[in-house]
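Engineer: just to be clear, the model below is a prediction. Sequence and coordinates:
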Amino acid sequence: MSTGEVEKQERNARGIPKAPFISNVDEYLGADPDAESALKDLQAVLAKYRYMDGNLTTRRRSLEEKIPDIKKTLTMVEFLQERREGKSKAGEDGDDLDDEDDLGDEVSKKPLKTTFELNDTLYAEAELEDTDTVFLWLGANVMLSYKIPAAISLLRSKLSAADASLQNVISDLEFLREQITVMEVNIARVYNWDVKTRREKREAAEASSGKKEIQA
């Protein structure tokens, strides 16, 4: 395939080229057909599609593991914000409450006991004190502190981006698998054409040889 043909090749939204279907093998191979070279070229293109398919499959698995973690973290940070907002509201209304309500507020202000994951099979208990700051793992052993509203904004942004990325990956995988099927069909068509042509040439040569023997 020439450079001009590659540039004109139809692509999907992420730039993955569409595999051209070989409807006429004679026309595809041209006046001086070389089926062996054509098959090598087609197999090289197929290998590239399969390589992209493998990479995207790995990325899909990574995103499908990552998205639930982001959702759990976001839910927890939103809970902390709601808890702080509830305490703030209770504090503002405290002057209008009687002694019994004040006692209830004191109970609600106690540290929140929870269990958090240290490793896949290791958990620990912790008490969450009233705080306006959370620490988020950003990957590559990097942790940063954020104010709760900023953390919620960041997590929502990451969740939205991860969801969009996953949808794109799924779409690309479907597209790639269609192109892999097209390339496999192309290879089969060229291979069958080569087998048929070789057989016809052999039969013609045998027929010609037989005629010469009869004439002799």
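Structural biologist: Yes, it's here. Quantities reported herein were computed from a predicted structural model and do not represent experimental measurements.
Engineer: hey, let's count contacts and neighbours off CA atoms from now on
Structural biologist: Fine.
Engineer: which residues touch the spatially closest residue to residue 138 that is not a sequence neighbour?
Structural biologist: Among residues not flanking residue 138 along the chain, residue 144 sits closest, at 7.4 Å (Cα to Cα, 6 or more residues apart in numbering). Shown in contact with residue 144 (Cα atoms under 8 Å, 6 or more residues apart in numbering): 135, 136, 137, 138.
Engineer: skip ahead from whichever strand or helix holds residue 144 and say which helix or strand is next.
Structural biologist: If you go by DSSP states H and E, residue 144 is part of strand 142-147. Next along the chain after strand 142-147, taking DSSP H and E as the criterion, comes helix 148-215.
Engineer: check which helices and strands that next one sits against.
Structural biologist: helix 25-29, helix 35-92, strand 133-139 (3 or more Cα pairs under 8 Å, 6 or more residues apart in numbering; DSSP states H and E).
Engineer: now that helix, how far from the chain's geometric center?
Structural biologist: Its chain's average C-alpha position is 20 Å from that of helix 148-215, according to Cα atoms, centre = their mean, to the nearest Å.
Engineer: the structure to be compared is supplied as follows:
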Amino acid sequence: MADSKSKAPVTTQTNPRGIPAAPFIDNVSDYVSSRDEVEPTLRSFQEMISKYQFMEVNTQRRGQGLREKIPDIKKTLEMVRFLKLRKEANPDTDLETNFELNDTLYARASVSPAEMEEVYLWLGANVMLAYPLDEAEKMLAEKLTAAESSLAHCEEDLEFLREQITTLEVATARVYNWDVVQRRKEKADGKGDDTK
């Protein structure tokens, strides 16, 4: 393993969600003091790149899930607001509507104002709960805000992860090139190791 005292100080910078920043190597000879440290350093960089790529894939999946969920939340919130407005505007008139049973199957329904006191919302995992209209609107608005915030964080994290991967790829190339230059110098000086 590389001698820790020969390395530049390791920073513990992270993004707001705790993803650590990749080390930036300003001067390779300060970071790697001898050729014996090159291989462990390159392996360490490859390991970090793999970890960042793993985080990137998971963040992309989470973002995709949120992109699919947000339109459903918006649609449900709009429907709750519509029912609320309709109930307030026409408290004595039934609401005639078509509602979706499946992707291509609709049913006609008549909803009385007394039945518009509450809505039933799917919460996931085959769970449905009844909510009063005001409570449903508040809960859906909070869920929408949280989902949009999470999506913004995912996009920010993806950008940060891509920057860290690029930083490590550049650092890998710089360490590798430094090693090539050192080998050439040793070979020119007659100290080269013919086995490498």
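Structural biologist: That came through fine. Everything numeric here is computed off the predicted structure, so don't read it as measured data.
Engineer: ok, back up a step: of the contacts of residue 144 of structure 1 - the most surrounded one?
Structural biologist: Highest neighbour count within the contacts of residue 144 of structure 1: residue 136, with 15 neighbours (other Cα atoms under 10 Å).
Engineer: ok, now which ones touch the one in structure 2 that sits across from that residue in the alignment?
Structural biologist: Under the alignment (TM-score structural alignment), residue 136 of structure 1 pairs with residue 121 of structure 2. Residue 121 of structure 2 is in contact with 128, 129, 130, 131, counting by Cα under 8 Å, 6+ apart.
Engineer: wait, which of those residues is closest to residue 84 of structure 2?
Structural biologist: Using Cα to Cα, residue 131 comes nearest to residue 84 of structure 2 of the contacts of residue 121 of structure 2, at 12.5 Å.
Engineer: ok, now how distant is the closest one from residue 74 of structure 2?
Structural biologist: Residue 131 of structure 2 is 17 Å from residue 74 of structure 2, where distance means Cα to Cα, to the nearest Å.
Engineer: same check on residue 123 of structure 2?
Structural biologist: Look at residue 123 of structure 2 and residue 74 of structure 2: by Cα to Cα, they are 15 Å apart.
Engineer: now swap in residue 66 of structure 2 and tell me
Structural biologist: Taking Cα to Cα, one finds residue 66 of structure 2 at 12 Å from residue 74 of structure 2.
Engineer: still on that earlier bit, mean distance between the strand holding residue 144 of structure 1 and structure 2 after superposition?
Structural biologist: Once fitted to structure 2, strand 142-147 of structure 1 is off its aligned match by 1.1 Å on average (mean Cα distance after the TM-score superposition for structure 1).
Engineer: kindly report the same for stretch 173-187 of structure 1.
Structural biologist: Counting by mean Cα distance after the TM-score superposition for structure 1, stretch 173-187 of structure 1 comes out at 0.8 Å.
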